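Colleague: quick one, structure for this:
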Amino acid sequence: MDAAELRDLLSLEGLRLLDELPAWESSADVVRTVAGLRKAGHSPGVVAAVLSQSRLRARAVAKFGPFAERMLFTEAGLEQATRLSVAALHAGRFQRAGVSWVADLGCGIGADALALAALDIEVTAVERDEVTAAIASYNLAPWSNVRVEHGSAEDADLAGIGGVYLDPARRDGAKRLRDPADWSPSLDFAFGLGERLPTGVKLGPGIDRELIPVDAEAQWVSVDGDVVELGVWFGDVARPGIRRSALVVGTHGSAELSAADDSPDADTGALGEYLFEPDGAVIRARLIGDLARSLEGRMLDPSIAYITGDSPATTPFATAFRVLEDFPLDQRSLKRELAARGIGTLEIKKRGVDIDPAAFRTALAPKGEKSATLVLTRVGARRRALLVERVQPA
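Modeller: Just a heads-up that it's a prediction; the model follows:
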């Protein structure tokens, strides 16, 4: 979104039209809608801005629920914004630590600032992009305890501030993210604040683990099976004795697996009746060994994130499967086995083998009315194909 589109959107005409539009539907005839709005006398700029915003609001419901109906967004801002359920967990850390005034540096469209304000915490929200700062001002206007500033994180006045939250952006051209300077503000700046103030830093879950300070709490968060962030916490917003944690948020609510460090690997052993696929947050946090032991299970291979066991179990930290058949990983024989079972819809999972699941599914040419899941992996030194079925939670 550029400044001209923002002006059209924030005009009395634009905001009124946005509120009057029906909920966005992807199947709607956009050309007919545009023609109707133009015929009603609305300018091309206003129509484009309002329809774009209506589409973004519809997408934002997944992150913001009913709050999305009164918020404004940019494409990048919505993509990068913290889900409101996760932002509430961030805010809770500051509240429990007794922090009454937080600087949200790099606030984006205002998701984390909104969650902090809802807990009656004073917030100074700083955003360097002028358009995004204006959007944040609109979104945070209902909260009198929030002040939005247009400026850089590095230049923000932190006098009197009790805690800091940062969401550094990847610098243009940065790819591997192994250099602290690949972010803006830099990780040296962000982690430096953690040395003197209670601080939370939101990062992508795939960051090079060598960059995580040894004295910080690192929490990987997944929502509905998707690992969405790594939170690095310092000072009073970090929890004593915890350096690694996996927070899993889903229909079950939230559950956490935590430890003082990466967990030692579990023993390896033979394939059992059940297979467990750890949640991505557990894998990122390197807590697979602790999870395996809690399930009384073992690893198929020390380098592969699958756990096996002999007893059924349901856990929020892994998807459980019952092993129906154990086949050699051979394309021709698997094709015959699937055909004999009438399997036409096939989900393929793989770890520890160099196979393209989509191409492999095409080569198997499954036909029939039944569906199944096939896990391609190694059991010890053997390449195996495991026909499995999901164990439904009790």
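
Colleague: every contact and neighbour count from this point should use C-alpha atoms.
Modeller: Fine.

Colleague: what residues does stretch 47-58 touch?
Modeller: 5-6, 8-9, 14-15, 17-18, 21, 23-25, 34, 37-38, 68-69, 71-75, 78 (CA atoms under 8 Å, 6 or more residues apart in numbering).

Colleague: among those, which are in helices?
Modeller: 5-6, 8-9, 14-15, 17-18, 34, 37-38, 75, 78 (DSSP state H).

Colleague: tell me which two of those residues sit farthest apart.
Modeller: Taking CA to CA, the two most distant members of the ones in helices among the contacts of stretch 47-58 are 38 and 78; they sit 27.5 Å apart.

Colleague: okay, these two: which has more neighbours?
Modeller: Neighbour comparison, residue 38 and residue 78: the larger count goes to residue 78, with 20 against 14 (by other CA atoms under 10 Å).

Colleague: relative to residue 318, how far out is that one?
Modeller: Distance, residue 78 to residue 318, using CA to CA, to the nearest Å: 29 Å.

Colleague: host element of the spatially most central residue of the chain?
Modeller: The chain has residue 228 as the residue nearest its centroid, 1.5 Å off, counting by CA atoms, centre = their mean. Residue 228 belongs to strand 226-234 when assigned by DSSP states H and E.

Colleague: one more sequence to fold, the one below, so I can look at both together:
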Amino acid sequence: MGYGFSRADVSFLGSPAGAAALTEVDRLELTQATHLRDLERVRRTHGDRAAALVETVRLRRKAGAKLADAGNWLFTDDALQQATPTLVARRRAARLAGRAVHDVTCSIGAELAELSQVCPAVIGSDLDDARLSMAAHNLAGRRNVLLAKADALVSVSTGTVVVADPARRADGKRTHDPAKLQPPLPDLLAAYPGRDIAVKCAPGLDFDRLDWPGEVEVVSLDGAVREACLWSAGLADPAVTRRASVISSAGTSFTLTDAEPDEIPERAPGDWIIDPDGAVVRAGLVRHYAAKHGLWQLDPRIAYLTGDTVPPGTRGFRVVDRLDYREKTLRAELRRHDCGPLEILVRGVDVDPDKLRRTLKPQGTQPFTLVITRIGRTPTAFLCTAVRPPSS
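Modeller: The predicted model follows:
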């Protein structure tokens, strides 16, 4: 859970004295091995402020991998964990550019920081006093941002787009049940009838059961699926109900929707196997992605794609051999190919990759990828070399 910050802590940390103390503490290692020694050293100098100082420095170091320009920000551990990565928040803000927006679960201000760059007026509200004080520190100097203490389930603004990010933990565990989010998703939606609203949710949410009338956008960042965002009908293209947004910090981002064609041929496996980005898979747009890039499916119920070329910038697996899925056969073929380092990818077959790798015991020198899947009812293995072609 991390240290429980008070408003007094935030006030001190945001003061010139607090800033000087944080600079001093930042010179320490603060590793797991040195934690107790470092904490005792800070206590000797700063007394009961020590825990807040050490925790803030620790969180700032973690935040650098997730948030841009947040080197002087204040956080709680939970708030940093739930904070939207800058590139993801920036994409959402771009869709709302020019609108007045109210983030009703603003926390420490990660979404507000991006919204304030492109929206004329931004309101942020939360019930947590410490987080609101942190947001005020983090967003200092942004004249188009207003912060207020308010319950997300009580509408306190008019004429704004509502943005919400319900907490995804219930009883200390991550939940995919919309009714167990905090605040519960059904209650949140009921609080803003007829309003334009965008709600950030866990990507594992069962969208079909939710029966959402607008657009569901699944977002990945650098290969990891980060979130799903529910866009109300007023904020979405009426032709789009599903969108995959694949964001890369390298700049090779793309978006795909269910308004695009999904007709693909049925053919034998090609020279390459492609495992689509997780956002494409979770948004249910595998066929759309295949149609866009001249690919087809190994099996209509499995998300692996195949073809004779690989989409630019995408990791592909060049097929070396197609094998029956029998351990004796696999072991012999791996030995014949001098297989050493072995990556095992599995879809549609009940196989534990780590256990199988220990069973096969590859002892050669050449790296390979073993793609195990089902074609029809037949478990099939493809021995491949993994290649990431240059972007075009």
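
Colleague: corresponding residue for the residue nearest to the centre of structure 1 in structure 2?
Modeller: By TM-score structural alignment, residue 228 of structure 1 lines up with residue 226 in structure 2.

Colleague: would you confirm that that match contacts residue 204?
Modeller: No. With contact defined as CA atoms under 8 Å, residue 226 of structure 2 does not reach residue 204; the gap is 10.0 Å.

Colleague: got CSV for the ones in helices among the contacts of stretch 47-58 of structure 1, with distance to residue 296 of structure 1 too?
Modeller: Shown next, in CSV, are these (distance: CA to CA, whole Å):
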residue, distance to residue 296 of structure 1
5, 58
6, 57
8, 60
9, 57
14, 60
15, 58
17, 59
18, 55
34, 60
37, 63
38, 65
75, 45
78, 41
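
Colleague: most neighbours among these, which one?
Modeller: Most surrounded of these: other CA under 10 Å gives residue 9, at 25 neighbours.

Colleague: show me what residue 237 of structure 2 aligns to in structure 1.
Modeller: Using TM-score structural alignment, residue 237 of structure 2 sits opposite residue 239 in structure 1.

Colleague: neighbours around that match, how many?
Modeller: 14.

Colleague: what sits against the equivalent of residue 340 of structure 1 over in structure 2?
Modeller: The alignment partner of residue 340 of structure 1 in structure 2, by TM-score structural alignment, is residue 336. By CA under 8 Å, 6+ apart, the contact set of residue 336 of structure 2 is empty.

Colleague: what distance do you get for residue 336 of structure 2 to residue 53 of structure 2?
Modeller: 58 Å.

Colleague: also residue 5 of structure 2?
Modeller: 10 Å.

Colleague: helix/strand/coil for residue 331 of structure 2?
Modeller: For residue 331 of structure 2, the assignment made with DSSP: H, G, I helix; E, B strand; the rest coil gives helix.

Colleague: in this structure it contacts residue 360, no?
Modeller: Yes. Counting by CA under 8 Å, residue 331 of structure 2 sits close enough to residue 360 to count as a contact (5.4 Å).

Colleague: now stretch 356-363 of structure 1: which residue numbers in structure 2?
Modeller: By TM-score structural alignment, stretch 356-363 of structure 1 lines up with residues 352-359 in structure 2.

Colleague: list the buried ones in the matching stretch?
Modeller: Judged by neighbour count (16 or more other CA atoms under 10 Å), stretch 352-359 of structure 2 contains these buried residues: 353, 357.

Colleague: same check, this time on stretch 148-162 of structure 2
Modeller: Buried residues in stretch 148-162 of structure 2 (16+ other CA under 10 Å): 148, 150, 152-153, 160-162.

Colleague: what's that stretch in contact with?
Modeller: 99-105, 123-129, 132, 183, 187-188, 191-192, 195-198.

Colleague: can you show me the helices along the stretch 151-300 of structure 1?
Modeller: Along the stretch 151-300 of structure 1, the stretches classed as helices by DSSP state H, counting those that start in this stretch are 187-194, 280-284, 288-294.
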